[in-house]
Structure formats: structure tokens, C-alpha cells
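Trainee: Please find the sequence and the predicted model below.
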Amino acid sequence: MPSSVIRTTGADGDFAALRAEFELPEGFLAEVLAEAEAVAGDPAEFAGGRVDATDLPFVTIDPAGSKDLDQATLIERTRSGGFRVHYAIADLVAFVPAGGAIDRESRRRGQTLYLPDGTIPLHPPELSEGAASLLPGEVRPAVWWTIDTDAWGEPERVRVRRALIRSSAQLDYESVQAAFDAGTPPGPVAALAEFGRLRRELAVRRGAVEPQLPEQEIHGGEADGWTLGLRPRNEVEAWNAELSLLTGMSAASIMLEAGIGVLRTLPAPDEATLDWLRRSAAAFGIEWPSGTSVSELLSTMDAARPESLAFYACTTRVLRGAGYTSFHSGPPELAVHAGIGGPYAHVTAPIRRLVDRFGTEVCLAVTAGRPVPDWVRAALVDMPEVMSASDLLAAKVERACLDQVESWILAEHVGGRFSAVVLRADATRAEVLIEDPPVLGKCAGAGLPEGERIMVRLTDVDVARRKVRFERLPADE
């Protein structure tokens, strides 16, 4: 079995060609950098009109090594038996003058792009990794969400204010998971496990659809080579995601009540799609009890089983068609995200995603009883188109990076044999997940058994086109 490590240097080991192919920006214009330097300033300059929340022991939880820290959190138990979630979000409006150079450039980019050899940030690093980032020990302007819930995690009261905060620690998913496993969770998020589990249960009841397909991840660099792995999402990451979802759903409720905003939307699957999904489950030998929703079925499945992986791949079809819906004079016709099981808006990652800055301003204005600023109203008109184009580019770049590393890793192993799980198949070929190294590829062959493990042979690698191809091995080989 070949190693999943590739050792390359120079043009054979970097992503310069891919960056050129997608015409990705290499840096920021001088006027953008000059404006960033001018607005970085002293945090004390932002104190006017803000609540001082620097005494609260917020913490951030992100992948290890992150510098663009959008969110800081603190969870408390209330005397009524519920929870109080404090969620501080980086306040980019404090640093991005409407209509200025940074604003114009961020509207062109839409979001931060993550490549194995470095990011292409939405905002200049002086802001995204410095003055605007919720780094530990630093006073930062933030938008402070305070969400009081009942004992089951359902929100009862939501407040949104501008504040000054100071994160007390920068934590990562692995270390926090280890702390929970050891029974010594960090104090500011000691209630995260209980709250996260409650919110996960609510998500299943709402009908949220979350296929647990393993996520491919690239590690390494030119000196040591690139490696591919599968990144399982640990419990802390899932619980932490529920805080963002709770805030985004609260933001959507504020927008819908006011009749203005921008939502992340996804229509519910039609009956034909659900019928196809039921037939797929039956073909994989997965029992689907009558009256059980897709969400409920997914919550009971073992992600380690090959038939589960194949079903997860099929379930992604339910999630196709996500987009953005802006509205100005009443709720839109499509106001829900079927994958989340309710209305949802992006407001928790403004350093990395453009739309969050404008959604946040809507919520601040509405909850304060003020008109939504004209510059926000104007931006909402084009936001669906801007963000949809940005999402499409981000998805293409991510897939291209994975395809490139896959081809580099396998280039010297044409003719090799691999164990694979068949995810989806048609009359002439199938999509397969190679188990070691973890590679998604196309496999030639008729009647390949979805949801089963097979042996395949690597028949071709085209590094320039980032393509790898397999064929099924006969049973006697």
C-alpha cells in the first residue's frame, strides 16, 4: 500500500499554477493596505457607545494555529435552569469604512479562501489576523450577542449590542476535547457539552440534515511533503458549531420580524428526491422505519460502516440548491434552510465572510429600534449574487487543491491495488472513496455495488489535469 505522503519541491509541490488558473489575487492594492494601517488604531478609540464587557472571561475555540478569530464565547447556567450564551463576534464595521478601499476590495473577494500553502484573506492581515481578530489578552471591538435559553436550549431572549471585550484564552478543538474527556473543561465553556448536546437533539427534531461524510484534509508543506488525511469532527467542534447556528437562527428571526435582511436558504427536497433516497437506503440494506425523517435516520447511523458512507453521499443531494435570499419589505417566499431545519442567517464570521458584516448591521439596527442604514440596504440588493459567486469559487478551489494533492500522491503508484468504498454508481462508472490514502476518485465498471467495499486498481494519473482513475479488480485478483 503506498504512503499518503508526497515529497516535492518547487513547481511540482506548490499551488502556484492553481492560483493562476483561478486568477486568485496575490495581495492587496496599496490603497487597501494604507487604509488598513490607518484604521487599525488603538482599541480605546472604539469605546464610545459600546458596553464594557472586558470583565467577562470570553474564550475562543478554533483549529490550532488560527489567527483570524471571529468568535469568542462564554456559557453560563441561569438560576431558572436554562443557559445564558454570550457570543462575541468581531466587529468589522469598526475597521471598514463604507465605500472605502477595504470595503470595495472585500466585495470583490466575498470570503477568505484557504489553500494548503496559505490563505487569500477577505481583509488585509493587519486587520484579519491583527486589529480585528479576537486575540487573547487584547481589548477588541465586538458585537455582543446574549442569548438566554430555557432548560432545553430553546432561545427565550436575545440581545445584540456593540461592546468591548477581552478574550481570556485562545483554545483549540483538540485541547478542549481532551479537557472534557479528562473531566476538567475550561470554566468559561464548562456548560458547552450539556448545551451542545441539547442543541444537537433539537436539530434532529427540527429536521436538520447533516451527512457525516469524512472530510479530506491536506497537511504539510513543500519541505516535508503534502499529506492527505480524513478529519473526524470531534464533539467539541460539533457543540461549538451549535453556538454559531443558534446565533444565526436568532439573527434570522430578527430579520424576518423586521422584514429586512439576508438569509442563507435552501428549499426542502421534493417528494421525488425523498423517494429516490428511500430506494437508495433499501439498496444499501439500511432500514428506514416509517415516519422517520432523514434527520432522525442519519442520527442513528454508524459513520464507520461502508453503507453509511454511501448513504451520506446520496444524502448530499438533499442539500443541493443552497443560496442567499435578500429582502427589504417583508419576509421572502423562501425563508428557511432545509439543511438546518429553519430560518438561518450568516452573522458569526465577518472576518472571513462578507455577508456577515451586513447581516449583523441589520440586527443591531432592528434590535435598537433604529432604521437600517442606507449603505446596508444598498448592499443587500447584490449580496445574493456576490456571495453565491464567492461560494462557488471557494468550492472549486478547495476541490482543485484536494485533486492536485491526490494526483501528486498517486503519480508513482499507477497499477497499485487499493481498498475502496463505492459511494455512488451509474451504468458505466462509480465514485469511490479510497481508504488509504483517503482519495475520492472515479472507478470504471458496470454494476458496481454502492455501499460495499471493493478492490480497485489505479489505472491512470494526470497530474496536470488533477485526475486519477481506477478500475475494479476481478474477484480472483
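Mentor: Arrived safely.

Trainee: hey, let's count contacts and neighbours off CA atoms from now on
Mentor: OK.

Trainee: Quick check: end-to-end length of stretch 258-277?
Mentor: In terms of Cα to Cα, to the nearest Å, the two terminal residues of stretch 258-277 are separated by 37 Å.

Trainee: which residues sit against it?
Mentor: Contacts made with stretch 258-277 from outside it, assessed by Cα atoms under 8 Å, 6 or more residues apart in numbering, are listed as 252, 255, 314-315, 317-331, 334-339, 343-346, 359, 362, 366, 380, 383-384.

Trainee: Mind doing that once more with 6 Å?
Mentor: Around stretch 258-277, the neighbours that count as contacts under Cα atoms under 6 Å, 6 or more residues apart in numbering are 255, 318, 322-331, 336-338, 344-345.

Trainee: Surely Thr60 is in contact with Ala72?
Mentor: Yes. Under the criterion of Cα atoms under 6 Å, Thr60 lies in contact with Ala72, with a separation of 4.4 Å.

Trainee: which of the contacts of stretch 258-277 are buried?
Mentor: For those, burial is judged from neighbour counts taken by 16 or more other Cα atoms under 10 Å, and it is met by 255, 318, 323-328, 331, 336-338, 344-345.

Trainee: which among these gets closest to Tyr87?
Mentor: Nearest to Tyr87, judged by Cα to Cα, of the buried ones among the contacts of stretch 258-277 is Ala345 at 15.3 Å.

Trainee: picking up where we left off before, between Thr60 and Ala72, which has more neighbouring residues?
Mentor: Relative neighbour count places Ala72 above the other of Thr60 and Ala72, with 28 against 24, counting by other Cα atoms under 10 Å.

Trainee: Show me what the helix or strand hosting the more buried one is in contact with.
Mentor: Here Ala72 is covered by strand 71-77, with elements defined by DSSP states H and E. If you take Cα under 6 Å, 6+ apart as the criterion, strand 71-77 is touched by Phe58, Val59, Thr60, Phe83, Arg84, Val85, His86, Tyr87, Ala88, Ile89, Pro188, Val189.

Trainee: which of the residues in stretch 460-472 are buried?
Mentor: Using 16+ other Cα under 10 Å as the burial criterion, the residues of stretch 460-472 that qualify are Asp460, Val461, Val463, Arg466, Lys467, Val468, Arg469, Phe470, Glu471, Arg472.

Trainee: And here is the other one:
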Amino acid sequence: MTRISARGIDFGAIRTDFAVSADFPAGALAEAEAAVDRHAAGRVDRTDLPLVTIDPPTSMDLDQALHLERTETGFVLHYAIADVAAVVAPGGRLDEETRRRGQTFYLPDGSVPLHPRVLSEAAASLLPDQARPAALWRIELDQRAEPVSFGVTRALVRSVARFDYAGVQADSESGSLHPSIAALPEFGKLRLASALDRGAIELKLPEQEVVADGDGWRLDLQPRTEADDWNAEVSLLTGMCAARLMIDGGVGLVRTLPKPASDAVRALRRTARALGIEWPQDVSVGELLAGLEPSTPDTLVMMSDATALLRGAGYAAFDGTLPELLEHSGIGAPYAHVTAPLRRLSDRFSTEVCLALTAGTAVPQWVREALPALPDLMKGSDSLAAKVDRACVDLTEATLLSGREGERFDAVVLRASESKRDAEIFVPEPAVIAKCAGTPPEGVPVSVRLVQADIDTRAVKFEFDLRASEPAT
């Protein structure tokens, strides 16, 4: 298949439209350049622990490093998280600027970082062969990879190797995984099974990614390997342990998602019946979705419709009285963000709570004072990040398709809109997910005609070609 790419895409216009900039105020940048480890004296030296990192190959903001050991009784996981609170002074100019940003925004031509790169991609990043301050989690697990005990302490750590997902997958298949992650496949599979037992729901929709192609850009579907899933389970486990610590301690910040509405589940069951998918009453949503054949039209439709089950995500802060909703239904357990403090603001504060609760000391006052504002701040930042990401994809779609109005494309109908006047379709080449006028049955391969590809408005629209009974060839 010939991949289509386009030149001259200006992602800078999106930075301007959404007022996101990689530049930092002089005061914030000066603090970052002068930052020192405020907790150096109290750290445990664990540079003997052969931690490794797993990240995209071009990433420099490395938040996490792990070491996983198989034992006679189960597993022992050490998970080092960059100790951002040790280098960002509470109440300073950098603290103020990071609260304004909320998180790192990723665009195809470069990120807009939460922290100046001198910290996020250098002094605080868990780069290989560098001693770094970290919040080091130690989690003991039984034979089923269920946590038995856990806690987090400040430590000095050193990563000994850097891997990416494709490399870990290849090493797993060849039986040559680094000793520090040799147990990761077994651990990951056990944790994925645990997720289904908890009623977790994982959606595996095609995820569009804008990637460089020579001096141009193209749209790909982001590949997801088993190694991605195994590594994700490490972070999810740590986040669940953190949530448990904070709930038991009565202070903290958790990620929440209400249980799916009953009518949404009934609607998904109707979709399954229409597609001829057998769904026994005693099988959970998560189990059904996990058992579907990957990448088939029916699976894409089911995953698209299942997004209705995961609406209403938020954050809950508490200090004393626990909120009514503490669980994240998509994960099937209480869960907290603690594993990406270089890239996400909330993790710095949640980690400080967990460090204090593990040590049996008072949660710092600057953390307690910040907690009430964090849910709204992070919700707004998440919304902006989603808009920036969507705008980059929309702009790339419009640029790739500009000038091809009137052409026919093969597509699969993912789902009809609530108004029943149009549908969402998936075009495999270029990898476009877009609106299309008309409402044929979901999961059906169709021929569609491009009617609009407007670069200025980043709008792409199709319509069903009713004259054609077969997909285009």
C-alpha cells in the first residue's frame, strides 16, 4: 500500500490558536536552571538497582524506570518515578507556570512541555547512566500478581538501559529480554487477567498518529504491541496502590469515572445483536471486548460504540471526608495519577501525599492547600490537550485530502450519530476517521465520496456514494 504524505503543514498555527507555547517566563526558566535536589540529604542510595526505562524512541522526558523480579512467592516491582517536587519549589515562579499549563502538550513537530527542557529532558529525566532523584515504589505481589504490600520512598537511582516498546516486544519474542524486565510478559498477562476480573473496560480503537515522512507528514494508525500493554499495567498497578494509600489515609487526589449508564450498556448489546456477535449475559463488557478479533469491522464498531460507557471522567480531591465517587470504572478500581510528574501536574502532588503517608509524616501544607483546585485545573488541561491533538490530526487529514474532492474511498461505518443524520467512518488510506452524511448499517464496508477538505477550517466531510453498491477498488 502506497502511503500518502503532505508537505508544508503548519502546526505552529495550532499553537497560536490554542495559546500554547514552549517558551517559559524568565523567572520560571531561571528557577529551572538553578534547581537543586531539596531532599538530597534524606535519600536512600539505590543506584545499585538495575532499573530500565521503556518509552517511545524519541522521548527525552523519561518519568519512569522499573525493575521487576520473579520470586518464589510472586513478584517484587521497583518503580522509580522522577522526583519533580524535589526540584520545583512550592510557590515559586516555576510552580506557578506549571499550574497554568497543567501538562505537556504533544504536537507532531515538537512538544510544549510542562517544565523547561533543562529539567524535563535533562536534570530530572531518568536518562540512562545518570544518578537521579526519584520517588521509588516497592510493590510486593503474590503468584497472581496481586499486590500484597506497597510503599514509596525518596531514593537516588540510576537507569542502566533504555528501551522502546517495539524493542521490548522483539526481545520478548526472541527470549532475550533484559534481566530487569524478563518477568514482564508473565506479570503483564496476569495483570491483564486481573483487569478483566475487576470488570475493567479497555477500548482498542485505531488511534491516529501524525508522523514525519521525510520532509512531509503522514497519518498512521499507532501500532500497539503486547509490550505496550504489559508496561501500561505497571503504571496502572502503581496508580491503584497510590489510590489505596490515599483513600486509607483520608487525603489525596484520585482519577474517577462513574459506572456506565444502564441504557449505554443496553445500546451496546443492541449493536452486538445487529452485528451477530454472541454476548452471554454472564460475560462482562470488558471480557466481551477483549475477546473480539482485532481490526475487523465488527470490532471497530463495538469499540466505537463502547466509548459511550466511559463518559464522565474526572478527578476527586479530598482531605478528611471521602467523596462519594472514588472508583474509576474503566479500570475497575480506585486509581490515581502518580507516574508521570514530568508531563502531568497532578502527579507531583499525589506523589507527595503518598510519600508522607508511607513515612507516617504529615502531608506538606503546600500540597493540602493545592488539592481543592487540582480537579478543575486538570480537567481543563485534559480538555485542551485533547483539542490540540484533534486539531493536529484534523489539519493533517485536510491537507492530505485537499484537492481530492469528488474522489471515492473505501470506508467502514463505525457508528451513527445521535441525530441519525450522519455517521462516523474509518478510511484506511489515508488513515482518516471522519463524519459522513447518511446512515448505512454499522460495520458495513461502503464507498464514500469526499465532499470537503478545507485546510483553513481543518474540516473533512464525506458522503455515501449511493450510486455505488460495492466499495471502491
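Mentor: All right, it came through fine. Just so you know, these numbers come straight off a predicted model, no measurement behind them.

Trainee: overall similarity of the pair, as a TM-score.
Mentor: For this chain pair, the superposition-based TM-score is 0.97 by TM-score structural alignment, normalised by the length of the second structure; 467 aligned residues with a Cα RMSD of 1.3 Å.

Trainee: picking that back up, okay, and which of the contacts of strand 71-77 of the first structure map to strands?
Mentor: Counting by DSSP state E, the members of these that fall within strands are Val59, Thr60, Phe83, Arg84, Val85, His86, Tyr87, Ala88, Ile89.

Trainee: neighbour-wise, which of these leads?
Mentor: If you count neighbours using other Cα under 10 Å, the busiest of those is Ala88, which has 32 neighbours.

Trainee: if I line the two up, what does it land on in the second structure?
Mentor: Per TM-score structural alignment, the equivalent position to Ala88 of the first structure in the second structure is Ala80.

Trainee: quick one: the closest residue to its match other than its chain neighbours from Cys436 of the second structure, how far?
Mentor: Of all residues not flanking Ala80 of the second structure in the chain, Leu136 sits nearest, at 4.3 Å (Cα to Cα, 6 or more residues apart in numbering). Look at Leu136 of the second structure and Cys436 of the second structure: by Cα to Cα, they are 49 Å apart.

Trainee: Ok, Val393 of the second structure next?
Mentor: Distance, Val393 of the second structure to Cys436 of the second structure, by Cα to Cα: 17 Å.

Trainee: Between which two of the buried ones among the contacts of stretch 258-277 of the first structure is the distance greatest?
Mentor: Within these, Val318 and His328 form the most distant pair, 28.5 Å apart (Cα to Cα).

Trainee: Pull up the aligned stretch in the first structure for stretch 266-285 of the second structure.
Mentor: So in the first structure, the equivalent range for stretch 266-285 of the second structure is 275-294, judged by TM-score structural alignment.

Trainee: Next: stretch 324-336 of the second structure.
Mentor: Applying TM-score structural alignment, one finds that stretch 324-336 of the second structure aligns to the residue range 333-345 of the first structure.

Trainee: who's in contact with that stretch?
Mentor: Residues outside stretch 333-345 of the first structure that contact it (Cα under 6 Å, 6+ apart): 206-209, 248-249, 252, 263-268.

Trainee: Show me what Lys387 of the second structure lines up with in the first structure.
Mentor: Aligned partner of Lys387 of the second structure by TM-score structural alignment: Lys396.

Trainee: Specify the next element, helix or strand, located C-terminal of the helix or strand where its match lies.
Mentor: Secondary-structure assignment from DSSP H and E places Lys396 of the first structure in helix 374-410. Per DSSP H and E, the first helix or strand lying C-terminal to helix 374-410 of the first structure is strand 417-425.

Trainee: For that next one, give me the average deviation versus the second structure.
Mentor: Comparison of strand 417-425 of the first structure with the second structure after fitting gives an average deviation of 0.9 Å (mean Cα distance after the TM-score superposition for the first structure).

Trainee: where in the second structure is the aligned partner of that strand, by residue range?
Mentor: Against the second structure, strand 417-425 of the first structure falls on residues 408-416 (TM-score structural alignment).

Trainee: quick one: terminal-to-terminal distance for stretch 217-232 of the second structure?
Mentor: Stretch 217-232 of the second structure has an end-to-end distance of 28 Å (criterion: Cα to Cα).

Trainee: wait, I meant stretch 287-295 of the second structure
Mentor: Across stretch 287-295 of the second structure, the terminal residues are separated by 17 Å (Cα to Cα).

Trainee: For it, give me every contacting residue.
Mentor: Outside stretch 287-295 of the second structure, the residues within contact range by Cα under 6 Å, 6+ apart are Leu196.

Trainee: repeat for stretch 395-402 of the first structure
Mentor: Counting contacts by Cα under 6 Å, 6+ apart, no residue outside stretch 395-402 of the first structure touches it.

Trainee: Quickly find the element holding the spatially most central residue of the first structure.
Mentor: Among the residues of the first structure, Ala241 comes closest to the average C-alpha position under Cα atoms, centre = their mean, at 8.9 Å. Here Ala241 of the first structure, judged by DSSP H and E, is contained in helix 235-258.
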